[in-house]
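**Q** Got a predicted structure here, sequence first:
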Amino acid sequence: MNLRQYIPSKDFDEIKNWIDDERTHAMWCAGRFEYPLEQENFEAVLKFIASQWGDTPFVVSQDDGSTAGFFCYSLNEETKEGMLKFIIVNPELRGKGVAREMLELASNYAFEKTGAEAVHLNVFTTNIRAKKCYQKAGFTERNVTENAFSYKDESWGRCNMIKHREDKGGAV
């Protein structure tokens, strides 16, 4: 797999089809993007988070060039902590180690290219499958904020998970 920056004309049409229900969409982006995902809104949000926090959108592609996953990354220069956001993998590739490999590529990029000492991400506590995936990729729970997000009649806790530079080893 290869890590590269997101190219709207090449990648959006694939990514937009990866979520087909509103609850999963909310769990992925915490309502930051409109549902259903439309390119104009997606690009506007990506532009906003780039201007506010320096986020860069990335994709991982398979050897045949097809888009396998997406995430955004930014580095807090003061704390030397990188942050991963909007992590998603093509549903046809889930359960095959693609997410773990993508997270390894993202972590290596953060540590080696941006000088991060740690990388963190947030996951809703109800998203058990994603949390387990992050743990397999070397992330550990740092803290939980109860009732951090409301979706319809549900209230979700937000778990912040972190991976330190010294923890970057591990099987992919």
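**A** Alright, I've got the coordinates.

**Q** all contacts plus neighbour counts: C-alpha atoms, from now on.
**A** Noted.

**Q** element containing residue 157?
**A** strand 154-164 (DSSP states H and E).

**Q** Tell me which residues of stretch 82-95 come out buried.
**A** Neighbour counts using 16 or more other C-alpha atoms under 10 Å place 82, 83, 84, 85, 86, 87, 88, 89, 90 of stretch 82-95 among the buried residues.

**Q** In JSON lines, list those along with secondary structure.
**A** JSON lines is the format used below for the buried residues of stretch 82-95 (DSSP: H, G, I helix; E, B strand; the rest coil):
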{"residue": "82", "secondary structure": "strand"}
{"residue": "83", "secondary structure": "strand"}
{"residue": "84", "secondary structure": "strand"}
{"residue": "85", "secondary structure": "strand"}
{"residue": "86", "secondary structure": "strand"}
{"residue": "87", "secondary structure": "strand"}
{"residue": "88", "secondary structure": "strand"}
{"residue": "89", "secondary structure": "strand"}
{"residue": "90", "secondary structure": "coil"}
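
**Q** Got another one to weigh against that:
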Amino acid sequence: MKIRLFNIDDDFDVIKTWITDERTHMMWCANLVPYPLEKEKLRNFLSEIAVKFGDSPFVAVDDEGHVVGFYCYSLNHETHEGMLKFVMVDASVRGKGIGKEMIKLAVRNAFSDPEVIAVQLNVFPENSRAKRCYEGVGFTERQNTLDAFKYKDESWGRCNMLIKR
């Protein structure tokens, strides 16, 4: 597996198939990108977070050249913490270690910058598979917020997780 920058014109048609329903979409982006996922709306959102937070989007590519994962990354220069956001893995390869491998590479890439002392991410605890994946890489819970997000008749918490250099 390798990590490369996301190219919306080449990669969008692949990643849009990974979100098959509104609830999965909300788990991925907490409604920050409108559902259903559309190319121009994603392009605009990625441009906004690049300006606002310095986010860069990446994809994970398997050994056959297929895009199998997506995430955004930014660095907070005040706290020296990197942040992974909008992590998503192709549904057809979930449960096969792809997500864990992608997150390990993302963390390794972040720590290649000597300024980075830790990497954080947020996950809904209700997304137990994702949370277990992050724990398997070495992330630990730093803070939990109850009822951080409402989706229809559900209320989801927010778990901030951290891995240190």
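**A** Perfect, thanks for sending it. This one's a predicted model, so the numbers in the text were calculated from it and none came from an experiment.

**Q** With both chains overlaid, what TM-score comes out?
**A** Here the TM-score for the pair of chains, by TM-score structural alignment, normalised by the length of structure 2, is 0.98; 165 aligned residues with a C-alpha RMSD of 0.8 Å.

**Q** I figured residue 41 of structure 1 hits residue 33, correct?
**A** Yes - counting by C-alpha atoms under 8 Å, residue 33 is a contact partner of residue 41 of structure 1 at 6.7 Å.

**Q** which one of those two has more residues nearby?
**A** residue 33 (20 against 15; other C-alpha atoms under 10 Å).

**Q** part of a strand, is that one?
**A** No - assessed with three-state DSSP, residue 33 of structure 1 is coil; it does not lie in a strand.

**Q** which ones are touching it?
**A** Going by C-alpha atoms under 8 Å, 6 or more residues apart in numbering, residue 33 of structure 1 touches 41, 42, 45.

**Q** Distance from the chain centre to stretch 54-67 of structure 1, please.
**A** Here stretch 54-67 of structure 1 is found 12 Å from its chain centre; the criterion is C-alpha atoms, centre = their mean, to the nearest Å.

**Q** For it, what is the spacing between the initial and final residues?
**A** End-to-end distance for stretch 54-67 of structure 1: 23 Å, by C-alpha to C-alpha, to the nearest Å.

**Q** ok, for residue 70 of structure 2, nearest residue in space, not its chain neighbours?
**A** Spatial nearest neighbour of residue 70 of structure 2, excluding adjacent residues (C-alpha to C-alpha, 6 or more residues apart in numbering): residue 59 at 4.3 Å.

**Q** now swap in residue 130 of structure 2 and tell me
**A** Nearest to residue 130 of structure 2 is residue 123, by C-alpha to C-alpha, 6+ apart, at 7.4 Å.
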